[in-house]
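Give me coordinates for this.
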Amino acid sequence: MILIGNAVLSDDLKEHFFVCNLERCKGACCVEGDAGAPLDDEETAILDEIYPKVKKYLTEEGRRVIEEQGTWVYDMEGDKGTPTVGENKECAYAIKDDKGILKCGIEEAHINGEIDYKKPISCHLYPVRVTKYDEYDALNYDRWDICSPACGLGKELNVPIYKFVKDALIRKYGEAWYEELVLDIEGEKE
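Sure thing, here's the model as predicted:
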């Protein structure tokens, strides 16, 4: 267990390897599961604000669902998340590229300079899941068989999870926090 600031991180983040292999999984994490992407409270207001600029990137069905249900919804457990499309529960913000790989319409708008918001932090951090408690955040590796190609590629490239999600961790906790994490983990090797 690693403690940095108000975050407790599983040792899995330093011991396991991961690099998304979209050519193999086709972005299955945008479809699989029982709900859309988890959202922080601040993100719901952001989605409401950016939707007019994002909607042109979305599928017709994704737009329809969002316009019927809203830019975010409560899931079965009462948590906030992105709405989903159809029985397969594809995220309403998911789009397919010409290779059939699912990508994020929000991120496409960001890449094209139309919005500052990249995508939900839960998506950016994946395969790390954050559970919020009163006094701290618990960061754990979300093992999932659909990500086995990512585990294999991460091992082949020697990229531990904490390095794979570096930008997302900095986005969530800050540069100084991440530097402390690296020092804690890599200091152990000496």
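
From here on, just use CA atoms for contacts and neighbour counts.
OK.

got a list of what the residue nearest to residue 79 when sequence neighbours are not counted touches?
Closest residue to residue 79 apart from its sequence neighbours, by Cα to Cα, 6 or more residues apart in numbering: residue 38 at 7.3 Å. Neighbouring residues of residue 38 by Cα atoms under 8 Å, 6 or more residues apart in numbering: 79, 80, 81, 82, 120, 122.

need the contact list for residue 5.
residue 177.

Roughly how far does it sit from residue 132?
Note on residue 5: its distance to residue 132, by Cα to Cα, to the nearest Å, is 14 Å.

Excluding covalently adjacent residues, which one is nearest to the residue nearest to the spatial centre of the chain?
Closest to where the C-alpha atoms of the chain average out (Cα atoms, centre = their mean) is residue 123, at 1.2 Å. In space, and not counting its chain neighbours, residue 123 is closest to residue 37: 6.7 Å by Cα to Cα, 6+ apart.

please give me the structure for this one as well, since I'd like to look at both together:
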Amino acid sequence: MILIENTCISDDIEDQLFVCDLEKCKGACCVEGDSGAPLDEEECAILDEIYPQVAPYLTEAGKAVIAQEGTYTKDWEGDFVTPVIDGKECAYALYDERGILKCGIEQAYNDGKIAYKKPISCHLYPIRITKYEQYHALNYDRWSICSPACELGSHLGVPVYKFLKEPLTRAYGPEWYQQLTQEIDERNAAKNNS
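Predicted coordinates:
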């Protein structure tokens, strides 16, 4: 376990090898699960604000669900999440020509229409953050749909914290990420010297 500022980072984030392999998983994390993508409260207001720019990227089914439920909703635990279509894919998801699910929010961002990339929970996956009063717990979420990502990460030798450098930096800042990599480097050096 690594402690940095108000974060508690599980060892899996250092040790687990992971690189998304969309050709194999087809973006299954946008479909599977028991509810939509977790949202921070401030992200709900952002989704309301950017929806007019995002809507042209979405499927008719996605737009219909958002028209009915709103740009965000609450799950069975009372947490804010993205709406889903018929209990399956996220309302913001769309299929590309290869049958891979992509994020309509991210497509709008990539086209320069908005400044918000996508919900941080999506950007950080497979890291899940649990927010407690005094600290955030960062854990690696093991899920069978990510087996291809584990295989590719192992083949390339890329640990999850390096694969997720951009969203970790987005969530906690460059100094935090630098401290994380320094801590991991020091731990690895100590292991190699023992």
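
how close does the residue nearest to residue 79 of the first structure sit to residue 87 of the first structure?
18 Å.

Check residue 158 of the first structure too.
In this view, residue 158 of the first structure and residue 87 of the first structure are 37 Å apart by Cα to Cα.

again with residue 30 of the first structure
According to Cα to Cα, residue 30 of the first structure stands 13 Å off from residue 87 of the first structure.

Where do the helices of the first structure begin and end?
Taking DSSP state H as the test, the helices found in the first structure are 12-15, 22-25, 41-54, 60-69, 105-111, 121-125, 148-157, 161-164, 166-173, 175-187.

hmm, back to that, and residue 30 and residue 87 of the first structure? Which one has more around it.
Remark: of residue 30 of the first structure and residue 87, residue 30 carries more neighbours, 22 against 8, as counted by other Cα atoms under 10 Å.

And for the residue nearest to residue 123 of the first structure, the neighbour number?
Using other Cα under 10 Å, residue 37 of the first structure has 24 neighbouring residues.

Would you enumerate the residues in contact with residue 130 of the second structure?
Counting by Cα under 8 Å, 6+ apart, residue 130 of the second structure makes contact with 136, 137, 138.

ok so, going back, and among the helices of the first structure, the most buried is which?
helix 161-164 (a mean of 22; mean count of other Cα atoms under 10 Å).

May I see the helices of the first structure organised as TSV, with distance to residue 75 of the first structure added?
Formatted as TSV, those follow (distance: least, Cα to Cα, whole Å):
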stretch	distance to residue 75 of the first structure
helix 12-15	27
helix 22-25	25
helix 41-54	13
helix 60-69	12
helix 105-111	20
helix 121-125	15
helix 148-157	27
helix 161-164	27
helix 166-173	23
helix 175-187	31
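
So which of these is nearest residue 98 of the first structure?
Residue 98 of the first structure lies closest to helix 22-25 among those, at 11.9 Å (Cα to Cα).

Please tell me which one of the contacts of residue 38 of the first structure counts the most neighbours.
Counting by other Cα under 10 Å, top hit in the contacts of residue 38 of the first structure: residue 82 with 25 neighbours.

quick one: contacts for that residue?
Residue 82 of the first structure touches 35, 36, 37, 38, 39, 71, 72, 73, 91, 92, 93, counting by Cα under 8 Å, 6+ apart.

Switch these over to a markdown table; also include distance to residue 11 of the first structure.
Listed next are the contacts of residue 82 of the first structure as a markdown table, based on distance: Cα to Cα, whole Å:
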| residue | distance to residue 11 of the first structure |
| --- | --- |
| 35 | 27 |
| 36 | 27 |
| 37 | 24 |
| 38 | 23 |
| 39 | 25 |
| 71 | 35 |
| 72 | 32 |
| 73 | 32 |
| 91 | 30 |
| 92 | 33 |
| 93 | 32 |
